[in-house]
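Trainee: With the sequence up front, the predicted model follows.
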Amino acid sequence: MSANTAFGVYVHWPFCAAKCPYCDFNSHVHHGAFDEESFVKAYVKEIEATARRAPGRLVESIFFGGGTPSLMNPKSAAAILDAIARNWQVADNAEVTLEANPTSVEAERFRGYREAGVNRVSLGVQSLRPEPLAKLGRLHSVDDAVAAVRLAQSIFDRSSFDIIYARPDQTLEAWDDELTDALALSDGHLSLYQLTIESGTRYFDLFHAGKLKMPSEDLSADMFELTQERTAAYGLPAYEISNHARPGQESRHNLVYWRYGEYAGIGPGAHGRLLIGGVRHATAAEKMPFKWWEKVMETGDGLVADDNLTWDEEGDEYLVMGLRLREGIDPGRYQALARRPLTQVQISHLMDIGFIETLPNGRLRVTEKGWPVLDAVVADLAA
């Protein structure tokens, strides 16, 4: 699946019980009555409209992201999955992932999601320590998280959970201790993200007001290096800069993105990449949930952007996504997308300083030394 033949469907559920202070995703806290059944009808309509534009695809992965999809009634998930199956062919072994928060109420829904067709769950644990959980704005306890992870592992074929590190006031020793606990709890896949300060978040305001002390660049680099060492030794090596898995347990849906495949974006704020008539379209939907609903019910889809990508843009996107992977990129595919080869002078320079390397199969990848400065490596290669 290293070529661009894979097709996935991303379904965005935008609602959350609370807005976390570090989160810049398209998520919304909704108060009051909510007609979920009517909302789901809009998903069905948008799936139908998207399938008319991109017919005949074989769906290899479906991903319910958010927001908090585990706030969704399992019957809603089933209705959306049924609509996908009616409009495209779904592979017998398709990966169907749902993001979930590990509160006790949502964990009780797991069996309902499994019956609906979900076979993989990704849990937003974020920390296995009480104080950081509270500071991150999470509504669950450590005990809730552990119980939800173990329940997910008992119900679903595959599961994963997220942990955020390089948090305010976190020490290397504290991260080593927490990472050890996370590895012991994991089962096949683990996502480990360094905290970043994003514009428009509460953390952004606190940081720029001097009220949030982040780890230094050197400490963050030490945490990253420690993470690579510990996960590899445990049998969960990094296959992507922030994702770790036993061989065969990688997130197939995320690999669609990172290998620059084709995917439909369904729901408020969802983005897609569709090949239509040989041209790659970058799509985006209305972000505000009820404006999106009104638009879909009126016109059939919620699109607010549908841009034809240039050759240079395709090449740049392939670099940005593919160089995150341990398997690297195919220079021949880059040339086919961008209609020009990578610059040998830049490749040689980055090799000389140890930031990239060529594999025996001819692929080009970023080294472990280069991963902490990935953005700069991508910029150099794209120049």
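Mentor: Thanks, I have it.

Trainee: alpha carbons only for contacts and neighbour counts from here, please
Mentor: Will do.

Trainee: what about the strands in the stretch 201-350 of the chain?
Mentor: Along the stretch 201-350 of the chain, counting by DSSP state E, counting those that start in this stretch, strands occupy 238-240, 243-245, 262-266, 271-276, 279-285, 303-308.

Trainee: got those strands as TSV, with mean neighbour count and distance to Lys45 columns?
Mentor: What follows is the strands of the stretch 201-350 of the chain, written out as TSV (neighbours: other CA atoms under 10 Å; distance: least, CA to CA, whole Å):
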stretch	mean neighbour count	distance to Lys45
strand 238-240	21	34
strand 243-245	23	34
strand 262-266	24	10
strand 271-276	19	16
strand 279-285	20	13
strand 303-308	16	12
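
Trainee: Quick one: the ones you listed as CSV, columns for distance to Val44 too.
Mentor: Listed next are those as CSV, based on distance: least, CA to CA, whole Å:
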stretch, distance to Val44
strand 238-240, 33
strand 243-245, 31
strand 262-266, 9
strand 271-276, 16
strand 279-285, 15
strand 303-308, 15
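
Trainee: now for these, which one comes closest to Thr50?
Mentor: Of all the strands of the stretch 201-350 of the chain, strand 262-266 sits nearest to Thr50, with 7.3 Å by CA to CA.

Trainee: what's the angle from that closest one to strand 303-308?
Mentor: 160 degrees (axes from the mean of the first three to the mean of the last three CA atoms, to 10 degrees).

Trainee: Just list what strand 262-266 packs against, helices and strands only.
Mentor: Counting contacts by 3 or more CA pairs under 8 Å, 6 or more residues apart in numbering; DSSP states H and E, strand 262-266 is packed against strand 7-13, helix 36-53, helix 252-258, strand 271-276, strand 279-285.

Trainee: contact partners of the fourth one?
Mentor: Which is strand 271-276. Applying CA atoms under 8 Å, 6 or more residues apart in numbering, the contact partners of strand 271-276 are 10, 53-54, 261-265, 280-285.

Trainee: That strand to strand 7-13, inter-axis angle?
Mentor: Using the same axes, to 10 degrees, the inter-axis angle of strand 271-276 relative to strand 7-13 is 150 degrees.

Trainee: What's the first helix or strand after the lengthiest strand in the chain?
Mentor: Identified as the longest strand of the chain according to DSSP state E is strand 89-100. Using DSSP states H and E, the helix or strand that directly follows strand 89-100 along the chain is helix 104-107.

Trainee: Presented hereafter is structure B, for comparison with structure A:
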Amino acid sequence: MATVTLEQFNPANFEPIPLPDHLPTYELPRVSISKLMGKDEAETKTVVDICARTGFFLLNLMDHPLGRNLWESACKLRNLGQHIMATLPEEDKKLFLQREERGVLDRGYTSSARDGQGVAKFVESINIPRDELFAKPTPGWELPSWLKPHEDLFKNIQTEAHKVELVILAALEQQLELKPGTFTDTHQLEAPTHSFLRVLRYPPTGDGNGMRERPRVFAHRDVVSISMLFTWVSGLQIPRDDAVYLNSDTPTEDSWLWVRPEAGHMIVNLGDTMPIFTNGALKSGLHRVVTAHGDQANLDRVSVLFTGRPNWGVPMAPLVSSKIPAQSAEEAARPADSCKVWGDNVIKGYYKDNVKWNKAEVSV
């Protein structure tokens, strides 16, 4: 494959595709990265209030250079990932191997439900691990030849995303009255975490082929601390605030609302570590991905996702603060798994749940 060169950035090329007006939407609250970096009391309180309800918000990146750089990098990466996945033969992509350890999804090429021609039909992804790029290198490991020329981009964008991750974690520390560093020191760029950069592609489906009848990625919560998503075409859905649930992960179908992509913003949601660290005070955001609506079903939908997880050795147990509900004596006496053991076991659990696993690929 010839090396793909990155085009000069032009913001006019990255305006999200508008959703049709008649679709029910969830208007995510907006937060300013500049205010968070300035430790603005009202803005940090807003973040915690949001995360105590849904765990989802839009982060405006355009009012600070760090955010603008991250937005530009994500747009470049979208084009790069789209070109590679749409043009590189399936057999070449599959040579970018996942880890041998089943259930760890931070590295390699993945795809689900192909059409008979070896082309990904529902979703495919390229997963760039943070561990190999920043933590102690794995001997003999390197990116495949078709990704290697872009290693600097992958490093730069993950460094930028990690800085934003730390800004959000610092805001949570501040409002939860935790000692500075409680979160930020346990989510390190150069420590093994199984955090990753993921470029996802949802190929065009057109109408009348049954895709409307099933989500591309079923309802789930992310096994991380923070997820940060860039997307330009609709497909992400989250439940309405007054959703009716059949069980903890299954709202009724009419409870799902569309999330509008916004230029210059990324969609942030908390994952499953935060309810553990805060004993339920903060929420992990439930979401799913469905086929884009109407004419958008004919578009090649590409998203860019970053995740932040705690360092492997961090114990998965509630922290102590006046803002965090106290554990019972019985709960406090139970030994806590390390983050690595906990995270690996949770994701492996998806493999054992044949109903979910056979329907669609697990997200994170």
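Mentor: Received the coordinates, thanks. A quick note: this is a predicted structure, and the numbers were derived from the prediction, not measured.

Trainee: How alike are these chains, TM-score-wise?
Mentor: Overlay of the two chains. TM-score (TM-score structural alignment, normalised by the length of the second structure): 0.26; 163 aligned residues with a CA RMSD of 7.0 Å.

Trainee: Let me have the contacts of strand 271-276 of the first structure in CSV, adding distance to Ala148 of the first structure as columns.
Mentor: As requested, the contacts of strand 271-276 of the first structure are exported to CSV (distance: CA to CA, whole Å):
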residue, distance to Ala148 of the first structure
Tyr10, 24
Arg53, 39
Ala54, 37
Gly261, 32
Glu262, 32
Tyr263, 29
Ala264, 30
Gly265, 28
Arg280, 39
His281, 38
Ala282, 36
Thr283, 35
Ala284, 33
Ala285, 32
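
Trainee: now, the most widely separated pair of these?
Mentor: The span of these, defined through CA to CA, is set by Gly261 and Ala285 at 19.2 Å.

Trainee: wait, doesn't Val304 of the second structure sit right on Leu200?
Mentor: Yes - using CA atoms under 8 Å, Val304 of the second structure is in contact with Leu200, at 6.4 Å.

Trainee: Tell me which of the strands of the stretch 201-350 of the first structure sits nearest to Lys135 of the first structure.
Mentor: It is, among the strands of the stretch 201-350 of the first structure and with distance given as CA to CA, strand 243-245, at 23.6 Å.

Trainee: Summarise which helices and strands the closest one is packed against.
Mentor: Helices and strands touching strand 243-245 of the first structure, by 3+ CA pairs under 8 Å, 6+ apart, are strand 189-194, strand 238-240.

Trainee: Which one of the strands of the stretch 201-350 of the first structure lies nearest to Gly112 of the first structure?
Mentor: Among the strands of the stretch 201-350 of the first structure, if distance is taken as CA to CA, the winner is strand 262-266, at 21.8 Å.

Trainee: hmm, who's touching that closest one?
Mentor: 4-12, 43, 46-47, 50, 256-257, 271-275, 283-285.

Trainee: Now do that strand against helix 36-53, angle only.
Mentor: Using the same axes, to 10 degrees: strand 262-266 of the first structure against helix 36-53 is 150 degrees.

Trainee: Return the angle between stretch directions for strand 262-266 of the first structure and strand 279-285.
Mentor: Going by the same axes, to 10 degrees, strand 262-266 of the first structure makes 20 degrees with strand 279-285.

Trainee: Contacts only, for Ser191 of the first structure.
Mentor: So Ser191 of the first structure contacts 160-163, 242-244 (CA under 8 Å, 6+ apart).

Trainee: Could you double-check that Val11 of the first structure lies in contact with Ala77?
Mentor: No - with contacts counted by CA under 8 Å, Val11 of the first structure stays clear of Ala77, the gap being 9.8 Å.

Trainee: what do those two both touch?
Mentor: With CA under 8 Å, 6+ apart, Val11 of the first structure and Ala77 have no common neighbours.

Trainee: sorry, back to before: output the helices and strands packed on strand 243-245 of the first structure as JSON lines; include the columns distance to Ala107 of the first structure.
Mentor: As requested, those are exported to JSON lines (distance: least, CA to CA, whole Å):
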{"stretch": "strand 189-194", "distance to Ala107 of the first structure": "19"}
{"stretch": "strand 238-240", "distance to Ala107 of the first structure": "28"}
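
Trainee: For Ala100 of the first structure, find the nearest of these.
Mentor: strand 189-194 (13.9 Å).

Trainee: Show me which residues of the closest one are buried.
Mentor: Residues of strand 189-194 of the first structure classed as buried: 189-193 (neighbour count, 16 or more other CA atoms under 10 Å).

Trainee: Just the buried residues of the strand or helix carrying Ile80 of the first structure, please?
Mentor: Element membership for Ile80 of the first structure (DSSP H and E) is helix 74-87. Along helix 74-87 of the first structure, these residues count as buried under the neighbour rule (16+ other CA under 10 Å): 74, 76-81, 83-84, 87.

Trainee: Tell me which stretches of the stretch 51-200 of the second structure form strands.
Mentor: Counting by DSSP E, counting those that start in this stretch, one finds strands in the stretch 51-200 of the second structure at the ranges 56-60, 108-114, 120-129, 196-202.

Trainee: Export those strands to a markdown table and append columns for distance to Glu41 of the second structure and mean neighbour count.
Mentor: Output for the strands of the stretch 51-200 of the second structure, formatted as a markdown table (distance: least, CA to CA, whole Å; neighbours: other CA atoms under 10 Å):
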| stretch | distance to Glu41 of the second structure | mean neighbour count |
| --- | --- | --- |
| strand 56-60 | 16 | 23 |
| strand 108-114 | 41 | 19 |
| strand 120-129 | 34 | 23 |
| strand 196-202 | 30 | 24 |
